[in-house]
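In: I'd like to go over a predicted model; first the sequence, then the structure.
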Amino acid sequence: MPALIMAGATLMAVAVVHRSLAMGRAWNSGLTAEARCLRSYTTISGGGDTSVSTTLHHVYQFMTRDGRTIRVEESNGPATVGEGDIVTVHYAAERPQQATAHAPHRGLPAAGTVSVLVICAVVVLICIGFMVGFHEFSSAWDSAWKAQE
């Protein structure tokens, strides 16, 4: 079980770094376009014994400078944007499908990325500690059991 938790934490860390790098590329490219919000919806996760969280999603469509029509979906966008609204998206020419409507904020996303990476590292270390401790406990148990025989 700890190995699965470690794998999940590692995958989460990779996804967060990937998204952070994609946003950085989009912001650093200097390319922007006007995009129309085609759809806005929320998803709800959790419930029961866990806390409920709501995520706001937007689907944007824009045209790149070379004339391609691109449609992107982005989560955690501003609640003030609704269907039909026009927003500015930032995108990299080589990856317009990773466009973002989030305004450039260098420090805040970096801090969020570092925070998630620290949490993932702590989870992995706890899992490693649990596995090492369990191994030592089971070895001691086996030794004690064999000594009784």
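Out: Arrived safely, thanks for sending.

In: CA atoms for contacts and neighbours, from now on please.
Out: Fine.

In: Tell me the first helix or strand C-terminal of the host helix or strand of I5.
Out: Take DSSP states H and E as the rule and I5 turns out to sit in helix 2-29. Where DSSP H and E defines the elements, the next helix or strand beyond helix 2-29 is strand 31-47.

In: how far is that next one from where the chain is centred?
Out: 15 Å (CA atoms, centre = their mean, to the nearest Å).

In: go on, stretch 135-149?
Out: Here stretch 135-149 shows a centroid-to-chain-centroid distance of 43 Å under the convention CA atoms, centre = their mean.

In: Stretch 78-93 now?
Out: 19 Å.

In: What residues of that stretch count as buried?
Out: By neighbour count on 16 or more other CA atoms under 10 Å, the buried set for stretch 78-93 is 82, 86-93.

In: and the comparison structure, right after this:
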Amino acid sequence: MLALGATYGPGSVLLGLLVAAVGVVGLVSMVRAALVNRRTMREGALAEARCLEAYVVHNRSSDGYTTSQRRLILGFRTPEGREVRTEMVAHVPYAVGDIVPVRYLPECPERVVPAGASFGIDLASGLKGVVLVGVIYAGLSLTVLALGASGG
């Protein structure tokens, strides 16, 4: 047990708590974004935004895979006359000049969601949630192990 006590110390406890906190913050931010999207779909005002610009972003990972994401720059006017310009990830190909139906919350019209979108838990979100729960578990496990080894 002495070897474990020498390996784990107050720094290990703090590191474990920090890792767990990062996992909790990530999980809370994911859930919060999902709730805002759901509220926007349920309560948001409908707008017909015009596609001002369309482009594709390619992300290359270290293992050689490339993913592409279509993004749109949209512009619309709120009923109050405010001109809004915002960016959105598009799962449907739009061209410059196309009308894109979106929903937005009146207190934050820059944050839009596609009008016909459904926000369930997709595979990527589910995997991200599982990873974050694993990070929390690993951080708490390290903390408990360090506390047990140090006798405190």
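Out: Good, I have the coordinates. Here the structure is a predicted model, which means the values were calculated and not measured.

In: Give me the TM-score for these two chains.
Out: The TM-score (TM-score structural alignment, normalised by the length of structure 1) is 0.69; 135 aligned residues with a CA RMSD of 3.0 Å.

In: superposed on structure 2, where does the helix holding I5 of structure 1 end up, distance-wise?
Out: Compared with structure 2 after fitting, helix 2-29 of structure 1 deviates on average by 2.9 Å (mean CA distance after the TM-score superposition for structure 1).

In: Buried residues, that helix. List them.
Out: Residues of helix 2-29 of structure 1 classed as buried: 6, 9-10, 13, 16-17, 20, 22-27 (neighbour count, 16+ other CA under 10 Å).

In: that older thread, columns secondary structure and distance to C37 of structure 1 on top of the buried residues of stretch 78-93 of structure 1, output as TSV?
Out: Listed next are those as TSV, based on DSSP: H, G, I helix; E, B strand; the rest coil; distance: CA to CA, whole Å:
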residue	secondary structure	distance to C37 of structure 1
G82	coil	7
I86	strand	6
V87	strand	7
T88	strand	10
V89	strand	11
H90	strand	14
Y91	strand	16
A92	strand	19
A93	coil	20
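
In: Contact partners for R25 of structure 1?
Out: For R25 of structure 1, the contact set (CA atoms under 8 Å, 6 or more residues apart in numbering) comprises 91-92.

In: Likewise for H90 of structure 1?
Out: Counting by CA under 8 Å, 6+ apart, H90 of structure 1 makes contact with 26-27, 29-33, 99-102.

In: Quick one: map it onto structure 2.
Out: Using TM-score structural alignment as the criterion, H90 of structure 1 maps onto R103 of structure 2.

In: pretty sure V135 of structure 2 is touching L17, no?
Out: No: using CA atoms under 8 Å, V135 of structure 2 makes no contact with L17, being 10.7 Å away.

In: hang on, the earlier thing: filter the contacts of H90 of structure 1 down to just the buried residues.
Out: Members of the contacts of H90 of structure 1 classed as buried by 16+ other CA under 10 Å are 26-27, 31-33, 99-102.
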